[in-house]
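Q: Need coordinates for the following:
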Amino acid sequence: MANIFGSEQTHNGSFRADDLKMTFGGVGGDGALVQQANFTLTRNVSMLYEIGSTNVYYVGNRRQGQAQLNRIVGGKGNFKAMVEKFGDMCSPDTITLEASGGCKAAAGGATYNLMEATLTTVGASVTAQEIVVTETLGFIFADLEYS
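A: This next block holds a predicted model:
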């Protein structure tokens, strides 16, 4: 029997939503209603050139990370505790995003540890259509561990 779209497709694995876990300095993310998380780590590197030669030197390695969480206001009180915890810049902590497992050939995963994170911005928005308050939390972090 011929495939109606012209080519065969092969199932090569699956990922379950519950294979993704997020923790905030040891506090679990369940019930925090986080809808989106993103982060970047930037490393500043400059090039130095030597007069009279073709030598190039890299100078730098200072890093700065930024992260943002978007969540629906509501959920458990552990999110309020997390905001209070990371709101103290004198006691930064680790935010961990762990994507583990999968099914069949998709098994594997990655863990991202946003080291020495502290809260820098808090914002919120609401639309008349949805009547849901969305909160945006911004963080900075000193370094990133990846495994």
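Q: Please make it C-alpha for all contacts and neighbour counts, starting now.
A: Noted.
Q: Checking N61 next. Helix, strand or coil?
A: Following DSSP: H, G, I helix; E, B strand; the rest coil, the label given to N61 is strand.
Q: okay but it is in contact with R43, surely?
A: Yes - using Cα atoms under 8 Å, N61 is in contact with R43, at 5.7 Å.
Q: could you pull out the helices for the protein?
A: When assigned using DSSP state H, the helices of the chain occupy the ranges 78-86.
Q: I have a second one here; can you model it like the first so I can compare?
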Amino acid sequence: MIIYGTALLAACHLLGLFLGDLLGSLIGVKSNVGGVGIAMLLLIFARLYLHKRGLLPQETEQGVAFWGAMYIPVVVAMAATQNVVAALRGGPVAVLGALGAVLVCGCVIALLNRGGSQQAWQPEAETPQDPLA
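A: Okay, the predicted model is just below:
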């Protein structure tokens, strides 16, 4: 059933939030550090594990696939709840970190675009083998 995929997500989400809080306390931050990301990684690993063992019915996999597609909107929603004003008041480190991340990503994208071939990849056509040759 599709609802089992949602239940698997809920279990991964709760475990991810717990691990994110634990990680935050270990590094001395009074906040959840990467709980949503940890939850989505747990969901991916759980899906792969269950699929490999044949324990994941098609309907459940559809529920997991739905939440996997929702990953980006969930991350955007979580990021929107962060206190940006406090981060900017905290010093220029947040601004420099954000600008650095944008510049690095832009450079990597530019390198990938220049390094790729201009023609679309097409598989090689199979040539029939001459059995007499």
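Q: And the TM-score, once the two are fitted together?
A: In this superposition the chains share a TM-score of 0.26, using TM-score structural alignment, normalised by the length of structure 2; 56 aligned residues with a Cα RMSD of 4.5 Å.
Q: so what secondary structure elements neighbour the helix or strand harbouring F45 of structure 2?
A: Taking DSSP states H and E as the definition, F45 of structure 2 sits inside helix 35-52. Contacts defined by 3 or more Cα pairs under 8 Å, 6 or more residues apart in numbering; DSSP states H and E place helix 35-52 of structure 2 against helix 2-26, helix 58-69.
Q: please redo it, this time with the cut-off set to 7 Å
A: Judged by 3 or more Cα pairs under 7 Å, 6 or more residues apart in numbering; DSSP states H and E, helix 35-52 of structure 2 is in contact with helix 2-26.
Q: Summarise which helices and strands the helix it packs on is packed against.
A: Partner elements for helix 2-26 of structure 2 (3+ Cα pairs under 7 Å, 6+ apart): helix 35-52, helix 58-69.
Q: can you list those in CSV and add distance to A87 of structure 2 and mean neighbour count?
A: CSV is the format used below for those (distance: least, Cα to Cα, whole Å; neighbours: other Cα atoms under 10 Å):
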stretch, distance to A87 of structure 2, mean neighbour count
helix 35-52, 19, 17
helix 58-69, 29, 17
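Q: among those helices, which is nearest L17 of structure 2?
A: For L17 of structure 2, the closest of these is helix 35-52, at 4.4 Å, according to Cα to Cα.
Q: Residues contacting the closest one, please?
A: L9, C12, H13, L15, G16, L17, L19, G20, L56 (Cα atoms under 7 Å, 6 or more residues apart in numbering).
Q: 10 Å instead, please
A: Contact with helix 35-52 of structure 2 is made by 5, 8-24, 53-58, 60-61, 64-65, 67-68, 71, 74-75, 78, as judged by Cα atoms under 10 Å, 6 or more residues apart in numbering.
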